[in-house]
Every structure is written in C-alpha cells, then in structure tokens.
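>>> Please find the sequence and the predicted model below.
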Amino acid sequence: MDDYFRRFENRRPPEPLPYSAAREMLWQALATITALVGGWYVWWRWTESLNPDAMWFAVPLVVAETCAYVGLLLFIFNLWKDQPVTVPTPVASLHQTVAPGSNDLTAPDRPLVIDLFFATYNEDPELVRLGVRDAKRITYPHPIDIRIHVCDDGRRPEMRQVCTEEGVNYITRATNEGFKAGNLRHAMEQTSGDFIVILDADTRPFPTILEHTLGYFRDPKMAWVQTPQWFYDLPEGVTLTARLSQKLGAAGRVLGRSVEGIFGEIRIGKDPFVNDAEMFYQVILRRRNWANASFCCGAGSIHRREAVMEAALRSFAASVEKRVIAAEEEITLTSREPMVDPSLMSAIRTEAVVAEVLAPYRFHVSEDIYTSILLHSDRERGWKSVLHPTYESRMLSPQDLLSWSVQRFKYAGGALDILVHDNPLFRRGLTLAQRLMYAMTFWSNLAPLWNVVFLVAPIIYLATGIAPVSAYTLPFFLHAIAFLVALELSMMVGTWGIAGYASKSSYLAFFPLGLQAIAAVAAGRKISFPVTPKDRQVGNHLRLVRPQIALVLLTLAALAWGVGALIWADTGHSITGVVTNALWGVNNCLAMSGIIRAARWKPEPELTGDRDS
C-alpha cells in the first residue's frame, strides 16, 4: 500500500463556515441586483448587439450567454439562504427517534443499533483496516450498539483476515450485481440496525460522527444526514520562497521573501486537482438545507433504515405496476381484445414481481443522488434530509489526473443519465424548491456545451477579425462591465470565506470530460462503475489534457495573429476588439493552465510541509 498519507495524520479539518445574518442580507441584495443587471444585459444582447453580418457566430455566443445566465439564476436560488451552525443534542434511545403513535413505542425502549458499512471492492485491505480501527474509537454519551461491517465485493481472503483480526463482521456475496448499490443492498439484508452509516474503503470516521449527527433523527421524518467529505491528504504545495530558493539559492530566497512580503504567502502546487470540496459542502449543499434538498453524497452519510426500505418498497411497487400496464397495453393492441383475461393478468403481475429488483439503493452509478430523489419525492411520508456542516470523517483524494478524470466522468455521466432516464424535474412529489435545486445540479453538468463556446469565441475573433457583436463600443462595455462587476461582488459575498477562482477555473477546464459524458449519455452508452483508484497512478498524464493544451496554443497563436493584423494589416480588427478578446483569451489560458500543471504534478516530499490545519 502507498501510505504517503501517514505523514498527514496530524492534520485537522477546518471549522464550518460561520453564519452571518448581516452578510446573508448583503448577499441577497447583491444577488438581486446581479440577476436584474444580468437580465438587462442578456436582453440587450439579443435585441441590440448581434452582428447581422456574422449570425453564425453571434447567435451561438448569445445562446451560450443565455444558458450561463439561467445557470446563474439557479445558482443564486441555491445560495439564497443559510442557517446557523448547530449540533443537535444526541438522542438517548430508540423511542426518541420515532413518531408519536408508532408501533415502536409499544415495545420496550432500548439503545440504538447502528450498522457501519465499509463498502470495498479492490482497495488495499490495510487501508480499510485504518478506517475500521477509527470506527472502533467512535464514542457516544449514551448506551449504543455499534456494529461494524466490511462489505467486500472483491471476495478476498486477506480482507476477511483483516476483519477477523479486528473483530468486525465480514460480508461478501457471490456476484457483483448492482456494484456498490448492490453491495449495500446485500449488506442490508444481512443486518438489522436502526440506522446505517455508509463509509467508503478509505473513509476514516472521527469519534464524534454519531454524537454529532444522531440528534437530527429526533425528527421522525429525518431520513438521512450527510456530513462533509474532507480530503486530509491534499497537497499543500510549496511556498514561492522555498521554490525559488531551491532553483536559485540565496538570491531566490531573497526574491521570494520580497514578493511574498508584498502579496502574502504564495503556494505552488497546492491542491493541483482542485479536490477541496469546501465550496460544494459548505456553500452549495449546505445552502440547500432550507429547501429540504441536500442530497446524499455516499460516504459519511447516516441513514434511517426505515426510510430507505420504505422508499425502496414504493419504488418497487411503482415499477411492477409500470411493467404490468405496459404488458397489458401490448396484449390488447396485439389481440384487439378490449380486456385481458384476469388469470392472465395475475400471471403477468407475478412475472413482473419476479423480474423487478427490490433495491434500497438503486443500481446506478450515482446511487446516492438517485436514492435522495426517491426519498424527497415521497410526499406521503415527507422525508427530510440535512447537510451537517461539521466535518466528521476524513478521506483520500485522487492524487493524479487519471484518478481525478475517472471520478469526475463518473459523477457527470451518472447525473446526466438520471436526467435523461428518470428526470426528477417531472417526478411527482417534489416541491418546486427541490426541483430547482436538482435542476441546478443537472444544469451545471450540461455547462460544457456553452463553456466551449466561451473558450473558442476569442480565438475566432482574433484569428478572423469577425466580431459576434455589432461593435465593441461604449454601450457594449457599459452593459458588460456593469454585469461583471455586480456578478463578482455578489459571488465574493455569497461564497465568503472560500477562494473561488480555482473552482471557476476547474469548471471551465473540465469541458472535454463534460462533453464526453454528455456524448456518452446521448448515445445511450451505459455509464460504468469504476472504482476511483486510491493509490497514485504513476506516469505523465499530458495525454489527458490534449484538448486544453490545444486550446491554449490556438489562443496564443490567434492572439499573436490578431495583434500583428492590427498593426500591419487591414483585416477588420479594432483596438478595443483585440484588447477585449486578448484579455478574454488570456483568462481562458489561465483557467486551462491549472489542469495542465496537474497532469505533470508529482509530490515533492522534500519541500511539502506537514502543517496542521
């Protein structure tokens, strides 16, 4: 096992972002202004700025801007409200987690039974052992029955041996049907805990994970609690001073200290793959709590068994009925009979029951969000969810671009597959707020379609002198600058406490993988269930960023051509047009540079600090 992460054992997770009512009011005011100014800009673009002589260029760009504006509105809705950070008082027994009048209240009260599932397939058993040992250190202020299970889809004797040595339960099965979702379903069939904690092979739970989360289940409608995932092995990079000192000696050390003395600490190689999930958990998912729309993200989540099983039964019944109706329609169309014989219908229903799979966790590459949609749409029970903002576990991050690509493609493809085949936006039972929150998730995965237009647009102008707007004149800059300033101010306040540039750059640079995921789903190809590698994949991964490299080279070549044409040729280029598109193109290149550097990144143990967070 590559145990590089052992030197980061002393790292501690950051505290949750603090809540500020005053900052939230300022954010809402700025967001409202941004939405209005953005609408004004988009309207002006459609009605007054299109270049009539280049509609082939003008229309795709304004469509891309409109799509991005729709995404902005959804993002504003997502971030609209936050809540103070609180930790609920732990429940003491089963009766405190059930509704008045429940059958469970007629039975004697007892301590809660918790099943901890470590889902594993081909990960190193010694890595799983670390998580199991941490799970054995979980504490709780009341009597509780914690049962640890390793759910091994790899059927490995060495994994069974680890379980025997650690005194925990080993669960395996004969096939890998349904992959992780099937693994979890099989584990549920072998266990009976009141609540289930889902952990990946590399998840290391903190002792407080149950003490800080089970209190939410005092609400009998609380179906699951998601905790933030914290990657404790993220590279911290090296300071500019250390890097220059290594390259230039004493002169470099002086130069580095001088620069950092002016601009503050500058780190090179920090989180090269932008794995830090703080923006997602502390801002995006956490702000969905008010709408009861925070979805499950798998590892680090705690589930009420009753909710998962009940949702599965409802889905099972609906799927059986769908099969029966389809069969009945086919028979009546074929036989031209108005009705189907009751005995035949009974046989059809029996066959449908046998053919359908009762799956607490849907057999899907994105089983976590699929199950979330299923539970949120159960209006009769009104199941709830919450993102608990405090970090309660630690995990390993992808440490190379290949692993990162596998993970991101799986996420994007899984979400888009749900959008196409079981669109939650039209699912009965979801509230309007929940639909909009899920819409934001799916819309963001379609963004590569218009992001690629934003990336190519400055190249076209600089190379040809053909503008997508009627002219780069004062009205254009007034509309564009007003919108961009309002946007930057509102996003700075709305995501206060988290640096946003790296996330925005990664969002743009993701376009080749995003387009591949869109193409795969559109072509009807099944999104596979690859396990994200937990060890560093050795090698140079520049082949994975060929599209980004090509984009940078084309942008720089077009920039050189555009400047040359402006000076020496009459090609229709204007000074304002070249400057505007040059700045746009340079920004695109900077966004691509991060992932290109990541493809060549290698750990530098001799320089990387081991600072406690």
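Looks like it came in fine.
>>> all contacts plus neighbour counts: C-alpha atoms, from now on.
Will do.
>>> which residues touch residue 298?
Contacts for residue 298 were tallied using Cα atoms under 8 Å, 6 or more residues apart in numbering; they are 198, 199, 200, 226, 368.
>>> Filter those residues down to just the ones in helices.
With DSSP state H as the criterion, helices contain residue 368 from among those.
>>> Need the max-distance pair from the contacts of residue 298.
Using Cα to Cα, the pair of the contacts of residue 298 lying farthest apart is 200 and 226, separated by 13.7 Å.
>>> And the two? Which one has more around it.
Ranked by neighbour count (other Cα atoms under 10 Å), residue 200 and residue 226 place residue 226 first, with 27 against 21.
>>> what's the closest non-adjacent residue to the more buried one?
Closest residue to residue 226 apart from its sequence neighbours, by Cα to Cα, 6 or more residues apart in numbering: residue 301 at 4.3 Å.
>>> So that neighbour sits against residue 229, correct?
No: using Cα atoms under 8 Å, residue 301 makes no contact with residue 229, being 9.6 Å away.
>>> Same drill for those two, tell me which one is more crowded.
Using other Cα under 10 Å as the criterion, residue 301 and residue 229 rank with residue 229 on top: 26 against 23.
>>> Just give the closest residue to residue 275, not the sequence neighbours.
residue 397 (6.6 Å).
>>> tell me the SS of the one you found?
Put simply, residue 397 is coil when judged by DSSP: H, G, I helix; E, B strand; the rest coil.
>>> for residue 138, same thing?
The three-state assignment at residue 138 reads coil, by three-state DSSP.
>>> I'd like to know which of the contacts of residue 298 is nearest to residue 135.
Checking the contacts of residue 298 one by one against residue 135 (Cα to Cα), the nearest turns out to be residue 199, at 10.0 Å.
>>> next up, a second structure to put side by side with the first:
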Amino acid sequence: MLSPAFSYAALRRRGAGRVTALWLTGWQLLAWLILPLEQANWHRLLKARGLSHLECQPPRPGDPLRYLIQGCWLLLFRPRPERRTGVKAWLLESLAWLRLQQEQLQSWLHNRLFRPLADRVTTPRTVRGRTWWRKRGRSKRRLTIWLILVLALLLALLGVTQPFDYTAQLFFVLLLWSLAMVVRRLSGRFPILLMIALSVLISCRYLWWRYSSTLNWNDSLDLTLGLILLAAETYSWLILLLGYVQTCWPLKRQPVPLSEDTRLWPSVDLMIPTYDEPLSVVRTTVYAALGIDWPADKLNIYILDDGGRMEFRRFADEAGVGYIARTEHHHAKAGNLNHALKQTSGELVAIFDCDHVPVRSFLQLTAGGFLQDPRLALVQTPHHFFSPDPVERNLGLFRRTPNEGELFYGLVQDGNDMWNATFFCGSCALLRRSALEEVGGIAVDTVTEDAHTALRLHRRGWNSAYMRIPQAAGLATESLSAHVGQRIRWARGMAQIFRIDNPLLGKGLTLFQRLCYVNAMLHFLAGVPRLVFLLAPLAFLLLHAYIIYAPATLLLLYVLPHMMHSSLTAARMQGRYRQTFWGEVYETVLAWYIARPTMVALLAPSRGKFNVTAKGGLVEQTQFDWRIARPYLVLALLNLAGLGVGVWRFMYGPAAEQGTVVVTSLWVLYNLLIIGAAVAIAAEARQVRHSPRVSTRLPATLRLPGGHLYSGVLLDYSDDGVAIRVRGVASLAMGCEVSLLLRRGEREHVFPGVVCRSHDNVLVIHLTKLSREQRIDFVQCTFARADAWLNWLEPRGRERPLQSLLEVFAIGIRGYARLWQFMPRWLRLLCEPLQALLHWLGSFLPRWPQASVDSEKREWTTL
C-alpha cells in the first residue's frame, strides 16, 4: 500500500505542479484499487465463486455499470451457506426441526396404530382365535357393519354441508391438511385410504359450496357461463371419485406356475396381424416369437397379412411360420383376427401387434392361470415401448419421467384386476378360444375392438387377469400427429361403446366392473371440460361475467384445498407412474382434437373408421408442427389477451374487484404455462434412426481379426447394430471386421460385424452380414430375453407435487421459446429490436455465482 505522504496536498506542499500532483494522485488511487485484487483472499473468492454472468465475457460499453451493480450485490447479499446466520438460518433450522418432528410422529403412528391394525386385518382367524366379533352371529355382524357405514356417511355429510365462516373454514382446512401431511409418507394401504377419504371429503365440500353458494341467479350471462364451468367441474369430480375406486387397491397378481407335465399344457396360436407396416418391423417380432419357451408341437405362429403382399408370404415360408390372408377386408384388425380364428384351432390365442416383440417367457408367465381357472378368458400384459413417444422425444424426457401410458399399464390395469375388470388392449395378451367363440369373436361394432371384446367377455361371466410384468416391447408413435390420431381413435371408440353397449346398463357386470368401464369411457370425454377450464377465466376478464359468484378469499379457501388434497393423494398413489400436473398437459394436447369426435360418436356411434397407427417412420429434421399446434396458439393468444385486460383492470378498475382480478389472472397465467407445455411438444425433434437403440448392460465378448478375445459390456443394441465398451482395445479403424459373442442360456452365439465408430473404449459395430439364422439368434439374445424389460421398472424417487409443478412451468416457458425459434423470419425480424432491448436490460441484472446457487439448492434439498 502506498504511503499517505503521496497525497495531492502533500505533493503540492513539496512544490509539485498541479498537473503532476493530479497525475501522481490518480496513479495512487488506481494502485489502491488494483493491488488488493492480488491478495490471496480475493483470489480464493474468485476460485470458489467466480463472477457469475460477467466472467469470460468480452468487454462491453456498459461493463463498468454492470461490475458496480454485481459487486454491490455480492457485497450486500452474498450467500454464505457455510456460515448460516440470521433469519434465513433460523428458517432453515426450523424447517429441519419440523421435518424431524413429522418423521417421528409418522413413525409413532405407524408402529402404534397402522401396523397393529394391518396385522389385525391380515392375520388369519385361526391364529386370532374366537374373538368377540366372531362370537356374534352373522346377522349381528352385518348389522354392526351397516351401522358403522351409516354413521360414517352421516359424519361425512355433516362435514360436506356444514357452512363455515372464514375462520372456521381456514381451521377446518388446516386440520385436514396437517393430517394428510402426517400420513402421506407412511407405508401400507391404510394411509392411502385415509388420504383418499380426506381428498373426497374436501372435494365434495368444494362441489357442494359451488352448487349452493356460487351461482348468480340474477344475471343470465353469469348463470349460463357459471353452469358451464360447474358442469365441467362436476365431470372432473366424478372422474376423481371413479379413479379412486378403480386404483385404491392394486392386486399385484403373481404368475401361476405351470404343471411339470408339458402334455397338460394347452396349445397356442400366436397371431401377428399386419396391414401396411414394413417387413423390417414385422421381421423382428416373428424372429422373437420363434424363441418363445413352449413345446414346438403346441405353438403355431401366424402372420395375418391384411395387405396380401407376396414378400410377406415368402418371408413366412422362409421363417417357417404360418401365413393367413383374406380377400375381403371388412372391420380392419378385428375382421382380420376373426378370419384367422376360423382357420386355426389352438386352445389359447396370443395376439401381438406387428411391432410388439415378445420375450421368451411370455407363455410361461401367462398360461398357468388358464389351467387353474377354467373361467379365465383373458390375461393381459403391459404395452411397453423401447422407443420414445413424441412427448418424450420432443421434450427430452425419455426414461427420465413416466410416459403417458405408464399410469394405465402400471396402476389402472392393476386396479382393474382387483375388480375382475382387466381390459383387453389389442396386443400382448393371451385369450381362451372358447370364450372368444362364445361372444362371437373379436367385437366389430366399434373402432376400439379390444375393450369392447373384454366388456362382452365380462358380461358373459368370464374372468380376466393382468400380469404387470412387461413381456413384450414395441415402437411408439414417431410424430405428434400420429400420436394424436391414435388417441382420437381410442376416444371415438370408447364413446361408441358408451353409446351402444353402456356398461351401466344391461346384465352380467358387477358394480365395480361397471364403475371401471364407465371411468375408462368417461375419461376420453375430457376434451370439452378441458377447453372450458382453459377459457373459463376469460369470462370475467373479457366479459365481466361472474362465473363464480363469491369473494376471492373464500374462493381460495375452497378451491386450493380441493386442488392440494387431490394432487397430494395422486402423488402418493400414482407418483411412480405419472408425475403430478402432467395429466393436465396430456389433456391439453388432446382436448381440441378429441372433443368433436367424442361428441359425434355419442350422437352418431356408427360414424368413424379404424385407422392404423404408423410405426417405424422417421422425422428427417427438427420442425414445428404448425397444423397440430394451431389450437394451442389460439388458446394462448386468448389467454394472453385476458391477462393484458386483467392488468389494466387491476390498475384502473374498481378497487373492490382487485382481489378477483388477481385470482383470475393467476388462473390465466397457469393456463398459459400449461398451453406452453403443449406448444413445446409440437416442436418435433429430429429422428433419423430406422432402428431405435435400446440401452442395456449385458456381458459380451469381442473377437478381433487376429483371434484375440476381449470381454466387455454391451451398452445398447438395435436391429442392425450394437455399442460395446471394451477395455484394453486400442482404437480400431473404421471398416475393421470383428465378431460379437453373446450368450443365450448355455449357448454362445457369434455375430460378424464391421466397426463404424470407435472412441474411448466404446465400439459401434454395424451387423450387416448376418444370415437368417444369425439374425434370429441375435433378436433372441437381445429383444427376446426374459429379463429384457425388467430393469425398466426400476422405482423412481419420491414424487414431489411442487417440484413437478415447477418443472411443468419450466417446460411451458420453453414452449414459447421454441415457438419464437420456429416463427417466420420476417416476424422475428420485426421483433428483434424488442428482444435485443430486453436482453440488454437483462444483462444489468445481478445474479448469484453458480457455485453459490448450487450450494443453496443443496441446503434446501436436504430438508
């Protein structure tokens, strides 16, 4: 540090000129500013935290101001996670203490209440002995149960209908929410049932309040729009209740072992229907079917070619499988299967879509139930996909989050199995021929022939089963338009069944079977209600219509608990199979497209035709599907206009309406982010692989041209290539011929290939010279392994509704960013000055250094 003797005044006293004194003083001040930057403490700070968005940036005109703002920010608000003091430290410690108390309370309840109750319920009566309950007569026991049920219903009715003022409602809500938060992490079935009861109580109370206190009967516009919204809410409430009934107790069925005497095993006809799919898709399925573990004299494989193609006939002859074609093509897939049923005679019928590759253990896990139960007509297994669907691919979520179908095949079908209401899904299923013949074969009256066939089987008193272990895997739809088209067919077909063969009517079904079928059919009527929810807040902002005639505070006290309890219960029940709030994104994507077909099917069920879902296609380049996204863009513009009007009304409108404007604007903002997520899905990511790669971890051996063998790990595989990690092998030249050795059981198979890429001990091998026998062996060593898809059921972490909501919001923002990216160039040029201005202003905002942000996140996530 320079001595103070060299100050301006001292230099002047020593006779220095004014210019010289100013020049020397300036250098002194500059030294005072720069030399401290060479101290060890400052360098340690730079190394630990960096300078956030300012480091590694080229010089810019506004940098002095940016450095000043960022420096003041770091000096005044720099986080110190290693030395937590003040209010923030107290808050963190308080939250940690509350979490500890909650866990201790949960443990106490589990050990003292729920576990003894569960043991009491599950312990056999022979172990419990003759209790007071058993000493009572059957009629008295039944009377006691009815009295308990009536008392519970009366208490629930009181809790639903009792009017509360603001304070009482707040206390009631906090009490039930606290109870739900305490029991939500407890293991077992009873906590789930208790959370369902709390959610139903809160939701019923909300709906009662809506019907009794929130309609403006003095204004025709308010009343009309309010009734439309109330009808949509009633639909959602009904779906919520039916969903709880359907999934409250998944059966988790285990396979039934087969008899050791194979002569008792039934004969099976395995059918692979196809229409216009390429042979490359069908070939893999046929090769996998040839390796199914079943006596050869009791298994017949047939290709059902509804296209009458000679190349398929020749392929069937070469592969040694049956080939069935028909001259007439009525009733699409259902007609194709019925035609084949008349020409075959196996006791059981296995059906696989041409892109669903079965594993070798399929019949071993599914056929045992038919020997045990003579009235068993159907065993369904999940539809599993080894390629990403459009949502997963376009958002980059493949194998990171549950896809759209996991909820149905992971939880809903398992819940249906509890009520003997498993649906036939058209593929990956085993059926009894005699049961199909009794109901007249596969149903042809609707475009969802599979679900309709299951309904007819259940009406005739046949049983069904669901095996939740994936026993096949297929290709998902490649494009969003194909995905939407497939869902339109499902929605139209379920609406047709509801219209012509309503499960609520007719004989043969139990109460819970009717409820399961009704829930599945009503679920596809969600298009109109979803559109109502996306447009409802605009009624107040644009039309000044009070669709919910109640104070904003009271609205929050009723609607927020309803949403929070349903979200918390859904996260507890189905968090492994679908993250919270993603259901609304899926419904938004489909709402516009299924609204009209379902309404038409309800009025004219004979209209509509079967459409084949295209598989095996490509997306040549990244693009935005403007045709599919058009409804989303219209909805986004309407909600954006409503948000603008809401801001204006908050600033210049009546003060008494400001609370309602704020609540409605938050609703609009939520809708905009959900719509933004739908827009993000419409940006099609590039997909140029003919054969999707399947990630795996399999032991493998590589043989080099000289004969040396190296053990390695197979990282992924496809129809025509693999990636293998081999240590100790130097980089191989492209085009080098090698051999891949894989084991299937006790046998080892050799597959010649060519190296097409080599990097960091990972070789990508193209399998181009495989004979037909080698290709069959390769499919059976990879796609058709018994454990091929078991690792895809690995449990995910605990689902957090708030975190899921933030992720959906982030994707919604990304959707609008993608929309900007794909906008016409002339429109972007018009808006570029505004974008540049916003970006320039944003560069002045202070930010935390990245290391500090990460440490802060670690603090909060440990709580």
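That came through fine. In this text the structure is predicted, and so the values were computed from the model without any measurement.
>>> quick one, strands of the first structure?
112-120, 144-152, 169-171, 195-200, 204-205, 222-226, 236-239, 267-270, 301-304, 384-387, 393-394 (DSSP state E).
>>> mind checking what residue 199 of the first structure lines up with in the second structure?
When the second structure is aligned by TM-score structural alignment, residue 199 of the first structure is paired with residue 352.
>>> Counterpart of residue 482 of the second structure over in the first structure?
Residue 482 of the second structure maps onto residue 403 in the first structure, with residues paired by TM-score structural alignment.
>>> repeat for residue 464 of the second structure
Aligned by TM-score structural alignment, residue 464 of the second structure pairs with residue 385 of the first structure.
>>> tell me the contacts of that match?
222, 223, 224, 225, 226, 289, 292, 293, 294, 295.
>>> With the flanking residues excluded, which residue is spatially nearest to it?
For residue 385 of the first structure, ignoring the flanking residues on the chain, the nearest one in space by Cα to Cα, 6+ apart is residue 224 at 5.2 Å.
>>> burial count for that neighbour?
30.
>>> Check the gap between it and residue 418 of the first structure for me.
As judged by Cα to Cα, to the nearest Å, residue 224 of the first structure and residue 418 of the first structure stand 21 Å apart.
>>> Okay, helices next: where are they in the stretch 501-613 of the first structure?
Secondary structure of the stretch 501-613 of the first structure by DSSP state H, counting those that start in this stretch: the helices cover 501-509, 511-522, 546-568, 575-600.
>>> could you redo the ones you listed as a markdown table and give each row distance to residue 21 of the first structure?
Converted to a markdown table, those look like this (distance: least, Cα to Cα, whole Å):
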| stretch | distance to residue 21 of the first structure |
| --- | --- |
| helix 501-509 | 25 |
| helix 511-522 | 36 |
| helix 546-568 | 41 |
| helix 575-600 | 33 |
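>>> Adding mean neighbour count, write these out as CSV.
Converted to CSV, the helices of the stretch 501-613 of the first structure look like this (neighbours: other Cα atoms under 10 Å):
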stretch, mean neighbour count
helix 501-509, 18
helix 511-522, 19
helix 546-568, 18
helix 575-600, 19
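>>> Residue 193 of the first structure is nearest to which of the ones you listed?
Across these, closest to residue 193 of the first structure is helix 511-522 (Cα to Cα), at 37.0 Å.
>>> so who does residue 591 of the second structure touch?
Shown in contact with residue 591 of the second structure (Cα under 8 Å, 6+ apart): 526, 527, 528, 530, 531.
>>> er, residue 396 of the first structure I mean
Here residue 396 of the first structure is in contact with 5, 202, 203, 231, 232, 233, 534 (criterion: Cα under 8 Å, 6+ apart).
>>> before we move on, back to that, show me which pair in the contacts of residue 591 of the second structure is furthest apart.
Applying Cα to Cα across those, the maximum distance is between 526 and 531, 8.6 Å.
>>> More neighbours: which of those two?
Per other Cα under 10 Å, whichever of residue 526 of the second structure and residue 531 has more neighbours is residue 526, with 24 against 17.
>>> what's the counterpart of the more buried one in the first structure?
In the first structure, the residue equivalent to residue 526 of the second structure is residue 447, according to TM-score structural alignment.
>>> Run through the residues that contact that match.
So residue 447 of the first structure contacts 68, 514 (Cα under 8 Å, 6+ apart).
>>> do the same with residue 153 of the second structure
By Cα under 8 Å, 6+ apart, the contact set of residue 153 of the second structure is empty.
>>> Wait, residue 713 of the second structure touches residue 722, no?
No: with contact defined as Cα under 8 Å, residue 713 of the second structure does not count as touching residue 722 (10.6 Å).
>>> who's more crowded, these two?
Neighbours were counted for residue 713 of the second structure and for residue 722 using other Cα under 10 Å; residue 722 has more, 21 against 18.
>>> which stretch of helix or strand covers that one?
strand 721-726 (DSSP states H and E).
>>> For that strand, grab the matching residue range in the first structure.
The aligned range for strand 721-726 of the second structure is empty, by TM-score structural alignment.
>>> just checking, next helix/strand downstream of that strand?
strand 737-744.
>>> For that following strand, enumerate the helices and strands it packs against.
If contacts are counted by 3 or more Cα pairs under 8 Å, 6 or more residues apart in numbering; DSSP states H and E, strand 737-744 of the second structure sits against strand 694-703, strand 747-759, helix 772-781.
>>> For residue 516 of the second structure, grab the count of nearby residues.
25.
>>> Which residue comes closest to it once chain neighbours are left out?
Nearest one to residue 516 of the second structure, counting by Cα to Cα, 6+ apart, is residue 246 at 5.9 Å.
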